[in-house]
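Q: Give me the fold of what follows.
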Amino acid sequence: MHPLDTDFWLGETDLWLLAEGRHMRPWEKLGAHPCVQNGSTGTAFAVWAPNARQVCVVGDFNHWDPAQHVMQHRGTAGVWEIFVPGVGDGALYKYSVLGEDGSRVLKTDPYALRTETGSGHACVVMQLPERVEPTPNQRARSQALTSPMSIYEVHVGSWQRPYGQLPDWNYLAEHLVPYVVEMGFTHIELMPINEHPFYGSWGYQPTGLYAPSARYGSPETFRDFIATAHAAGLMVLLDWVPAHFPSDADALGRFDGTALFEHADPREGFHRDWNTLIYNYGRNEVRNFLVGNALFWIERYGIDGLRVDAVASMLYRDYSRPEGEWVPNRDGGRENYEAIALLREVNQVVGVEAPGAISVAEESTAFAGVTAPPWNGGLGFHYKWNLGWMHDTLAYLALDPVHRAHHHNRITFSMMYAYSEHYVLPLSHDEVVHGKGSLYGKMHGDDWQKRANLRILYAFMYAHPGRKLLFMGGEWGQTQEWNHDAELQWGLLQNPSHAGIHQLVRDLNHLYRSHTALHARDDEPGGFSWIDAQDAAHSVYSFVRYGHTSAQQVVVVCNMTPVARHGYRLGVPQGGVWREILNTDANEYGGSGAGNCGEVSSVPVACHGYAHSVVLTLPPLGVLWLEPELPA
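A: Predicted coordinates:
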């Protein structure tokens, strides 16, 4: 509780910083804050609405009557404030805004920390959450470029539905966290949990950027969920949406009767793809709103990083727009300088104020330097989704194997640019919605071949340079397209073939984490070398992942056809025994059991540029991982 001995909640320094867009933590002053002012206990309300004729706070404490608590305008900052005695935690409120256009509209607080359940969309007064003391060493170790990062992407409302109902954070702490730990993932990525009235938006149309959605429980239980994940050794990433916001009448759109948070010109301010509004990134207060929000989730809830949605749509003024329906930048070009400046500022602020926290860009173009530092002309993200790898790999595995020889470069091409950015390899929710079917359904062939191809996909992903991301349900080969209104197909785990895929993903995670060669040099050309990238005739790919010592090597061989290949000679980096640490065709994974009895010995026969080679049985539609056996 803040004790104040003045008549105003906002000091002159606050007003100046807010107007400049340089208030590092605007959420400490804007919004609703229980406090003691001149000896009276109540709540201070403050809202930015510079063009409004009048702003009143209404709520259950004044029968929603705008005449009772008219707010005071605080000069050039465009902020209105009022202290209401006797109002405390749990009170419902909104702002009654008489706009410049003469309309009076009830608006939700842009800085609301909590919202009510149900359809009223009222804000709820609550104390600002205490700062979560960061664990920068743990974060830095877990999220460093040299550390394993295996992300489980979750839509919390459809992971499981106990008794047919939406889960709450307590249920998820009890069930989701231990499940993710058992499966060997290092991170949970939550699809947006900011308040969003339209459940079917999956959180990508948030109206309460500072409030966890009430449909999953209280803010306190959300904090407890994050703490439970941390106690279990997991990091938590939050999907964050600064690219657009919905046009709901009670939300940010035309907040004070003018285009305030958005651009007035629809060529800049309206998102054609999603029928949403676009933030005016060049406006100081809007930039401050967004930069502050990024830091808020990390500082006040303990989030370990942000996955930033739809970055490509922010970077280009002509994104998804035909000629003549977009506004060029000041130099006549298509780049959105204001959005670029915002993203750099977000990443700089998070980097300075929250050591160890990360940002990940969903960026689908060839924009240069997404993960380069801002001082070197980059955007400053730590990681970028490699959507090219995803599209090429899925397209290849959808092909009939008889045609794969003619598309051999779909698999090899990703290594041509693998070191241009720091990448995450995503198999995300985007690939299993809007009629795209499931990952399982994308694979070519009958049911056996679909499962085998899916096992190839996962083993290839975990062996390829780049961090890993898998959307929930993919870990056992869900057969149906994801449905946000139902829980996942957990019943498939009763099928031994799907249980085998589940076991494979668990083993892949643990092998990936325990083998330095598979993660420590993801961004170094010296961490990867093709053995043979040219065997298109057999649709076989082979390569080595290197760690820092001769013992830290993993040889990977992928047979992309349903034909077992016996007597396949392969060059290896060193002589001796090579142990088969993974075979996706193993019986326990639902395969046929073809393989090499657990190990092979090399012979001094030169092959593929190496002095030693091994002779392998390559299982049909299978992947082998081999490591050198250490001397006793």
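
Q: hey, let's count contacts and neighbours off CA atoms from now on
A: OK.

Q: just the strands in the stretch 301-450 of the chain please.
A: Here the stretch 301-450 of the chain has its strands, by DSSP state E, counting those that start in this stretch, at 305-308, 358-361, 383-385, 423-427.

Q: Mind putting those strands into CSV with mean neighbour count and distance to residue 609?
A: Listed next are those as CSV, based on neighbours: other CA atoms under 10 Å; distance: least, CA to CA, whole Å:
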stretch, mean neighbour count, distance to residue 609
strand 305-308, 24, 41
strand 358-361, 25, 38
strand 383-385, 24, 33
strand 423-427, 25, 29
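
Q: Alongside the first, I'd like the structure of this one:
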Amino acid sequence: MTQHKAATPPAISSDDAWALHEGRHLDPFAVLGPHHADGVRYVTCFDPGAERMMAMTESGSHPLERVVEGAAVFSGEVPGDGHYWLKGIANGSEWEFEDAFRFDTVIGELDEYLLGEGTHQRIWTVLGAHVLQHEGQYGTHFAVWAPNAQRVSVVGPFNHWDGRRHPMRRRGATGVWEIFVPNIGEGEAYKYEILGPDGTMQPLKSDPVGFGSQHPPENASIVRDISGYGWQDDAWMSERNGRNSRTAPISIYEVHLPSWRRRMEEGGRSLSYQEAAEELVSYVHDMGFTHIELLPISEFPFDGSWGYQPVGLFAPTIRHGKPHEFRNLVEAAHQKGIGLLLDWVPGHFPADPHGLGLFDGTHLYEHADPREGFHQDWNTLIYNYGRTEVSNFLVSNALYWLDEYHVDGLRVDAVASMLYRDYSRKEGEWVPNKDGGRENYEAIAMLQKANIAAYGDAPGIMTVAEESTSFPGVSRPVDAGGLGFGFKWNMGWMNDTLRYMGEEPIYRQYHHNQMTFGIHYAFTENFILPISHDEVVHGKGSMLGKMPGDEAEKFANLRAYYGFMWGHPGKKLLFMGCEFAQPQEWNHNAQLRWDLLDDPRHAGIQRLVRDLNTLYRATPALHALDCDPSGFQWIEGGDAQQSIFSWVRRSGGPDPDVAVICNMTPVERVDYRMGLPAEGRWREALNTDAGIYGGGDRGNMGAITASGDGYQGQPASSTLYLPPLSTQILIRDA
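A: Just a heads-up that it's a prediction; the model follows:
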């Protein structure tokens, strides 16, 4: 190759060179890369490892001269307008590389406009790290929102974590910075180095829209190519609207994936997404649940948060595998006819230095005032929902999981903490809204936007609110004044009924209304009855441990309670381990006690839950009108002295009615007369005292016959045997 003498372009000065060398140049793209002057192309580059630098073209090599002694900035004439690359030379070594500063922008005008406006609902298609071909070159495009930064650089092993090497291009008023880095791709670690508005260097930041992360406690983002999966779940996607509706049977198995089951022979590691696609999905299918709900899988630094303090909202946690492997889990569930829901946490985020806090040197994502921006309960930061870009970031994240991963719904955590500005705060510790009230208008608006976008973008999904107050209209459509959720957890029902079950049976007559009060508001929202992870941690005891009595009575109480729950209006949710009565509280650092299934009492509870799910799914009267008062009628809700409850469930169609009767004392009731809605034979479809469940195998020999003698407001009646601490579900034969 022919060597050409370098010429220094007029645009590069010693001040520019020193600013580049010291990492304080505020517009590096104005200086670095190719520039033209008087019809001549000049190339300027920075490489602190080089003693000499050459620009290479097909026609030859072209020396670039050091602009000023001591600064690693080289510049010179490079003839032509074709492709060039760079060669560094030092200590007898040579290396060649593409110049990141020769590439034009990637973000288009429409994306730029929407990002600047804060209305780009698919920010993950523009921001983050995207592996692509750009101007004929393979590499990764990085883009991040940091509007108040003086400089943003992408750093990683590919540039020795040196923020001077790849400073990014500012995209005008959008607050977005971008750069295309050639020849790096899948699996590359990176962070952002950000010079704040006051010139202070921030801690290295993970990518807010990164698709992958290192294994904790390491916390760099990882380039992941999430394109091109090739979904094969069209059948499920086309029919899931019917699987997630108010009239569908919905029975959810809530799972903390790291502790569901572990490979004890391999050091106690958690299952991978791929292993869960086989083992968890098969188990849930066998148990008859309709949905899996995963505790948060968005990347999080601290295992003890169970995922509820996420840092990487767009990254499935690497604890179980890569993004495509998580997709394998979702697809496996769909192929078994099971929906998959994710817990979503838009209420707060941890203050870890690599996270969103003070992201660009300012309170960008969070409120500056700790009365609005700091959660005292969890030592976390609160999103500034009133900032358009922050609200859009969260709405876009919701759509990301629904779109990219085909998840079937989002259960939104801690909604009450978002709705009220005085949540868990004393007088003087919170800032009223513009009207002087406690409602957080901005958070409410964000939740409404998220629900509108989710239901509009992903037909057939469901959103679920964990909301513990009586805030009105949580599951009412937004255009009717509601928050727009599909369902709401019925926390009141859960608290009341568990308090009742915790009473010694002799005292239950004085707490009878705790089991019946829920019906007064059961149809004000679309409710899910939740027995979640929160009920079996922090000293609350396991479900079995909550029950009074000796060991046999504890199991009988729990069986009767599960029968009551599955017979009660409302969709169902049960946390893992509760389905076989694990006696210990849940421990996130250990797997479930699967060995307990060798004990017939625990295996009996498991079989009961399986049979309850099967019956619930197969019986329209038990689910079709879960959210409609016409599907429920008390037979006897006031027999406090004997602690007996009985009611009718109806489907609203031609399907047979169902009668449920619970005896919540250890006293057997012989010849107990009960009203029924019709004469004829009533089959004992399920009896929690059956021997196969660990009970005493006492009942009504499989059926009863109702006569035309009216009783308890019903046109017919019969006498039954009620086993101690039991629930029976009767179905009228056609």
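
Q: returning to what we had before: put together CSV for the strands of the stretch 301-450 of the first structure, with distance to residue 42 of the first structure on each row.
A: What follows is these, written out as CSV (distance: least, CA to CA, whole Å):
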stretch, distance to residue 42 of the first structure
strand 305-308, 34
strand 358-361, 37
strand 383-385, 44
strand 423-427, 47
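
Q: For residue 568 of the first structure, which of these is the nearest?
A: Across the strands of the stretch 301-450 of the first structure, residue 568 of the first structure has its closest neighbour in strand 423-427 (29.5 Å, CA to CA).

Q: Let me know which of the strands of the stretch 301-450 of the first structure is the nearest to residue 516 of the first structure.
A: Closest among these, once you apply CA to CA, is strand 423-427, at 17.3 Å.

Q: Kindly tell me how buried residue 500 of the second structure is, as a neighbour count.
A: The tally of other residues near residue 500 of the second structure (other CA atoms under 10 Å) stands at 21.

Q: and the equivalent of it over in the first structure, what is it in contact with?
A: Residue 500 of the second structure maps onto residue 396 in the first structure when the alignment is built from TM-score structural alignment. Going by CA atoms under 8 Å, 6 or more residues apart in numbering, residue 396 of the first structure touches 404, 407, 410-411.

Q: Of those, which are still contacts in the second structure?
A: Shared with the second structure under both residues aligned by TM-score structural alignment, their matches' CA atoms under 8 Å, the contacts from the contacts of residue 396 of the first structure are 404, 407, 410-411.

Q: From these, pick the one nearest residue 301 of the first structure.
A: The closest of these, once distances to residue 301 of the first structure are taken by CA to CA, is residue 411, at 40.1 Å.

Q: how far away is the alignment partner in the second structure of the closest one from residue 643 of the second structure?
A: Counting by TM-score structural alignment, residue 411 of the first structure lines up with residue 515 in the second structure. Between residue 515 of the second structure and residue 643 of the second structure the computed distance is 10 Å (CA to CA, to the nearest Å).

Q: Mind listing the shared neighbours of these two?
A: Counting by CA under 8 Å, 6+ apart, nothing touches both residue 515 of the second structure and residue 643.

Q: Just confirm residue 530 of the second structure contacts residue 573, I think it does.
A: Yes - proximity of residue 530 of the second structure to residue 573 meets the contact threshold set by CA atoms under 8 Å, at 4.7 Å.

Q: What residue in the first structure is paired with residue 580 of the second structure?
A: Checking TM-score structural alignment: residue 580 of the second structure goes with residue 476.

Q: same question, residue 560 of the second structure
A: So residue 560 of the second structure corresponds to residue 456, using TM-score structural alignment.

Q: quick one: the match of residue 411 of the first structure and residue 496 touch, right?
A: Yes - between residue 515 of the second structure and residue 496 there is a contact under CA under 8 Å: 6.7 Å.

Q: if you count what's nearby, which of those two comes out ahead?
A: residue 515 (21 against 17).

Q: Next one: the more buried one from residue 251 of the second structure, what distance?
A: 21 Å.

Q: wait, what's in contact with the match of residue 580 of the second structure?
A: Contacts of residue 476 of the first structure by CA under 8 Å, 6+ apart are 492-493, 498-502, 505.
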